[in-house]
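J.: predicted model and sequence follow; I will ask about them next.
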Amino acid sequence: MNLAIAVPRDNGAGLVTATGQIAKRAFLKFVRSPQLMILGTIQGGLFLLIFRYVFGGAISTPGIDYVNFVVPGFITGGVMFNAMYTAAGMAEDRQAGFVARLRSLPIPRSAVLIGRSLADSGIQIWGLAITVAIGFAVGFRLHDTWPAALAAVGLLIVFSVAFEWLFLLIGMLAGSAQAAQGLGLLVFPFTFVSSAYVPVSTMPSWMQGFAENQPVTAMIDSVRTLTEGAPAEALLGHPAAYFVVRALLWSVGVVAVFAPLAVWKYRRG
């Protein structure tokens, strides 16, 4: 007589467990070698100092001090600069074979990208705190309520989570961390051709259409109106709610486009 013996099947870690472990690894890796984000923060700080003290006197921002105009752009641009860590980290993991090993494990494939995105978003919050501190150090001051300022911080976190997916894709397309940084530079025209450092109205007419209708400008103007209130709204010509809605729509759009592409690229290897 033959006896059938049931052997328990190892289904591997669940989505939450796997996501948590991958996020923990990515965060600890950053703690041990935070040089890339530190360099990005320093680079952004240098841009702020140059525009604050060298070019600021020549740039007209009626109704609002230039330092209060430029710091929201500096903070939002810092999110983009710091996201380079995501692309470089993912490229490094692929080059080292870590991502290939994860594919061979019985874990949900989405856990790899979600875990990485969560960890890097947490790291972004650390970088955001530093850039905000630098902004206050050079003279930035709030002219709206603290709840509005906290809403601006929340929007920046949403924005960083959305763009993590773009930089995850860049990291998987690149062959090395250095190549990922090079590809990431293709994103930075969105920061410079925006309302970050000068009013869009001062740009050439052929450039204004792009500058006004791109995600970085929408987020910068959201932060600017939420932190500076009525003077910023008067300068930009719309209330804060107008820019907040646009920024949220852009964030959803970025996730809708780049999250599926990142998952597709991860599955293809």
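T.: Arrived safely. Every value quoted in this text rests on a predicted model; they were computed, and no experiment measured them.

J.: use CA for all of it now, contacts and neighbours both
T.: OK.

J.: please enumerate the helices of the protein.
T.: 15-32, 35-50, 66-82, 84-95, 98-104, 109-137, 146-173, 177-184, 189-192, 205-212, 215-228, 230-236, 240-268 (DSSP state H).

J.: among those helices, which is nearest Gly56?
T.: With Cα to Cα as the criterion, Gly56 lies closest to helix 66-82 of the helices of the chain, at 6.2 Å.

J.: just to revisit the earlier point, so which of the helices of the chain is the most packed in?
T.: Of all the helices of the chain, helix 215-228 has the most neighbours on average by mean count of other Cα atoms under 10 Å, namely a mean of 28.

J.: how far off helix 240-268 does that one point, in degrees?
T.: Angle, helix 215-228 to helix 240-268, by axes from the mean of the first three to the mean of the last three Cα atoms, to 10 degrees: 140 degrees.

J.: let's bring in a second one:
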Amino acid sequence: MSVLAYEGTALLGRQLRRMRNNPGLLILTQTMPISMLLFFGYVFGSALAMPGGEYRSFLVPGLLVATAANGIMTGMFQAAQDVHRGVTDRFRTLPISRAAVPLGQALADVVVTAVGTVPFLLVGYAVGWRIEGGALEAVGAVGLLMLFRFATTWVGIFLGLLTRSEEAAGQLGGATFMLPLLSNAYIPTDGLPGWLRTVAEWNPISAVTTALRDLFGNAPVPEGAAWPVAHPVAGSLVWCAVLIAVFLPLAVRRYAHGKR
């Protein structure tokens, strides 16, 4: 095992213990998607053209991806918390890789997300959602979801390292709630005005959501969509690669050099 992998695994344990000691945030992040599934599924479902049960099957992948996109918020808040409480400065004095600490945070976030996905899927099953595709496609959908969470967490870590206070990180993180609203996570985009549909379909959340719906067999790929949505698996992988390639080195560099 490489030094970075060993140190990242050790700091993964630190992040998991940290989350365990903050059960309020953990419970909120795990129960919010279930609450939204019940609310959107039974309230909005009755207002849309598709039947309620069909809408809930449409909605489950969207909420999974919206939750994964919240990696921006959690990554930002935890990174900012460490910076402004002096934890980051203490880690910088240790003889460890500068990538180990943010890597441990990103991996811990993925582990917690994976665990929290299980009760959400069980509730989804209870309200009528089903995996209509094959087992391998379903496993691929979950893997793609975790990869997207990993990518968005790096975005959050970088932004958290830039913030001037924990309060600013919390406020900026709350603004990420708008991202799924500008996508196909909750409603189809084919009824949107042309310019707004283009914005929504080039949102990474739309590509990943469409990929999950396709892999789970819940909805076909829409016709006439922008390239990331028309080729959702490839588009999702490209978006994840771009986010990781851009924000991972930026986050590690910012962590290594501190505030300027």
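T.: Thanks, I have it. Source: prediction; values computed, not measured.

J.: next, the TM-score between them, please.
T.: Here the TM-score for the pair of chains, by TM-score structural alignment, normalised by the length of the second structure, is 0.89; 254 aligned residues with a Cα RMSD of 2.4 Å.

J.: hang on, the earlier thing: and Val198 of the first structure, which of the helices of the first structure is closest to it?
T.: For Val198 of the first structure, the closest of the helices of the first structure is helix 66-82, at 7.6 Å, according to Cα to Cα.

J.: what's the mean gap between the closest one and the aligned bit of the second structure?
T.: Its matched residues in the second structure lie on average 1.4 Å from helix 66-82 of the first structure after superposition (mean Cα distance after the TM-score superposition for the first structure).

J.: name the helices or strands packed onto that helix?
T.: Using 3 or more Cα pairs under 8 Å, 6 or more residues apart in numbering; DSSP states H and E, the elements in contact with helix 66-82 of the first structure are helix 35-50, helix 109-137, helix 146-173, helix 215-228.

J.: which residues in the second structure does the third one match up with?
T.: Mapping helix 146-173 of the first structure onto the second structure (TM-score structural alignment) gives residues 135-162.

J.: run the chain-centre distance for that stretch.
T.: 5 Å (Cα atoms, centre = their mean, to the nearest Å).

J.: mean offset of it relative to the first structure (after superposition)
T.: Mean deviation for stretch 135-162 of the second structure: 1.0 Å (mean Cα distance after the TM-score superposition for the first structure).

J.: likewise stretch 248-256 of the second structure?
T.: Relative to the first structure, stretch 248-256 of the second structure is 1.6 Å off (mean Cα distance after the TM-score superposition for the first structure).

J.: now that stretch: which residue numbers in the first structure?
T.: Residue span in the first structure matched to stretch 248-256 of the second structure, by TM-score structural alignment: 259-267.

J.: now render the helices and strands packed on helix 66-82 of the first structure as CSV, adding distance to Val187 of the first structure.
T.: CSV is the format used below for those (distance: least, Cα to Cα, whole Å):
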stretch, distance to Val187 of the first structure
helix 35-50, 14
helix 109-137, 17
helix 146-173, 9
helix 215-228, 10
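
J.: can you tell me which of the ones you listed is nearest to Arg94 of the first structure?
T.: The minimum distance between Arg94 of the first structure and those falls on helix 146-173, with 7.1 Å, by Cα to Cα.

J.: give the equivalent position in the first structure for Ala5 of the second structure.
T.: Aligned partner of Ala5 of the second structure by TM-score structural alignment: Val16.

J.: many thanks, I have nothing further to ask.
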